[in-house]
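Peer 1: All I have is the shape, not the residue letters:
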């Protein structure tokens, strides 16, 4: 950077390559430009969008460098795959978490992410597959070792003991340990629609006490059942077509969720029951079904085997 000229709140910056750029700045930003050590540093101050673009590019380059060290993931044509789990591409946020777990030699995290992506790959909505891990990370939601995640919602008490209902319609009978389901075809799958048709689950860092209900519940959700993940940084509620209420939760003095104080966020027996019933049950004896879509390069039988392996892991871990 060769010279900086400021008139009122407009600034002209002459760069070392002979070009110049102009923009509008505050006095504080002007002082930062004057004290900047390079053209690139000055451009980042003058043009926030340029700064974001550079940061995004650097993040991608950092991830690519990490991926070169991965023994689990493969990158092809700027797309990331976990071949031993699914033929579908992995979102970059999840890929970074997997590589970090590899570098830390954290087998528990690797197993957790493998189970999560196994189930996530059964979700027919590409945008859900892309956005869910980002959403869970953004709102402090736990992914259990079985691959399900823990979410929160409020419900209303009813006159019937240990039975709750939804605040909006008062039509659902909600009991701890029993799946709550809704026809996926009747749910609104438009990601940008925030409060719409479907079963609502809130993030730990977003849900508040008495928001659409007088009782808080911790719930388990299969990633395959998520129907919409609003892609906004300030809206921590998603929609699903099924969830499993696990326990009543409490709120602190600020009306914030007190997370469920259980190892891995749940009792594994719940997951074992859900996966076994969902995979092996019939329409007559099970209200919940895990729908297995056609995926390139795999078979229904191989996916069923993977799901049953997850259930068996839960049984082993429960006995330890």
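Peer 2: Sure, I can see it. These numbers were taken from a predicted model, which means no experiment stands behind them. Residues are numbered from 1 along each chain as shown.

Peer 1: C-alpha from now on. contacts and neighbour counts both.
Peer 2: Fine.

Peer 1: any idea how far the closest residue to residue 243 other than its chain neighbours lies from residue 100?
Peer 2: Once flanking residues are discounted, residue 243 sits nearest to residue 221: 4.9 Å by CA to CA, 6 or more residues apart in numbering. Per CA to CA, to the nearest Å, residue 221 is found 25 Å from residue 100.

Peer 1: Show me which of the two is the more surrounded one.
Peer 2: residue 221 (24 against 18; other CA atoms under 10 Å).

Peer 1: got a list of what residue 102 touches?
Peer 2: Applying CA atoms under 8 Å, 6 or more residues apart in numbering to residue 102 gives the contacts 70, 110.

Peer 1: before we move on, what SS does it have?
Peer 2: helix (DSSP: H, G, I helix; E, B strand; the rest coil).

Peer 1: Next secondary structure after whichever helix or strand residue 4 is part of?
Peer 2: For residue 4, the host element (DSSP states H and E) is strand 3-7. Next along the chain after strand 3-7, taking DSSP H and E as the criterion, comes strand 10-14.

Peer 1: try this one side by side with the last:
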């Protein structure tokens, strides 16, 4: 179908064809399609140009072709309510998202990981009543192997004594399945105080080097809404929280981006390299376009070149 698309029409003599009820013009410089009475134009050197031409040739429906020509809109639809990609960056409820979280979202899309956990994470994060706590948490999440879980929490590491009690008081049980909580007001919110009141968890590097040789390292799940502070010492590798759940023994580094939600059992670690997202409401060509667009945005962020 659409043999007029190949070879390319010249700029002087553009070809116009009809795909169902859709009119389109393909030239050496651009592709223009009129969909729902609105003209959409895409340059031929755009990464999606080939996908658009192939979609037209297959006779794909107009809605999918329109999304291919407006990938930021498609990315926003892919992310769901309250999260959108605008002007090359991620926004939540109209406000730009911190670069650390933006990178995670774009990384998820680039690798075709399910994005719903990250949108849930954002909702949980913005349920944290303290702007300072949210800002400090970004610093902690810059460390690797702190994956987001399906329910929008994140996993971290905690060093405990050989009998599973905490190092400081020896009173709190940290066996798998334990849920520990205190009043938020009882947690020190000053990041300039290193060791202070509150439950602590850390990065992989911090937890595996803290405590004596008989220490145990546990995997803990934390709701970002419960995080109170991230001390400035130790390169922001530990945090204080009002609540956490012990979900597993440490047996090796967690995935960098995503891990299945635990349910107080010793589940296997989710293999993010083999995940196939079933959440996408769009076809493969659009998923490809979204992944490619997310990769380009991710590579354009500072420190990713």
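Peer 2: Great, that's in hand. Model, not experiment: these values are computed from the prediction.

Peer 1: What value does the TM-score take for this pair?
Peer 2: After superposition, the two chains reach a TM-score (TM-score structural alignment, normalised by the length of the second structure) of 0.52; 188 aligned residues with a CA RMSD of 3.5 Å.

Peer 1: ok, back up a step: from residue 125 of the second structure, how far out is the alignment partner in the second structure of the residue nearest to residue 243 of the first structure?
Peer 2: Counting by TM-score structural alignment, residue 221 of the first structure corresponds to residue 222 in the second structure. As judged by CA to CA, residue 222 of the second structure and residue 125 of the second structure stand 11 Å apart.

Peer 1: what's the answer for residue 185 of the second structure, then?
Peer 2: When residue 185 of the second structure is compared with residue 125 of the second structure (using CA to CA), they lie 18 Å apart.

Peer 1: When those two are compared, which one has more neighbours?
Peer 2: When neighbours are counted by other CA under 10 Å, residue 185 of the second structure and residue 125 differ, and residue 125 comes out ahead with 22 against 10.

Peer 1: Could I get the contacting residues of the more buried one?
Peer 2: Here residue 125 of the second structure is in contact with 134, 223-225 (criterion: CA under 8 Å, 6+ apart).

Peer 1: Apply 6 Å and report the result again.
Peer 2: Going by CA atoms under 6 Å, 6 or more residues apart in numbering, residue 125 of the second structure touches 224-225.

Peer 1: in what helix or strand does it lie?
Peer 2: helix 116-126.

Peer 1: And residue 29 of the first structure, by the same measure?
Peer 2: helix 27-34.

Peer 1: In the second structure, what range does that helix match?
Peer 2: Going by TM-score structural alignment: helix 27-34 of the first structure matches no residues.

Peer 1: just the angle between that helix and strand 10-14, please?
Peer 2: 10 degrees (axes from the mean of the first three to the mean of the last three CA atoms, to 10 degrees).

Peer 1: circling back to that earlier point, I figured the match of residue 221 of the first structure hits residue 244, correct?
Peer 2: Yes - taking CA atoms under 6 Å as the definition, residue 222 of the second structure is a contact partner of residue 244 at 4.9 Å.

Peer 1: got the residue ranges for the strands in the first structure?
Peer 2: With strands called from DSSP state E, the first structure shows them at 3-7, 10-14, 20-24, 74-76, 79-81, 149-157, 164-165, 180-181, 199-202, 215-221, 226-228, 237-240, 242-251, 257-258.

Peer 1: Hmm, residue 176 and residue 164 of the second structure touching each other?
Peer 2: No - using CA under 6 Å, residue 164 of the second structure is not in contact with residue 176, being 9.3 Å away.
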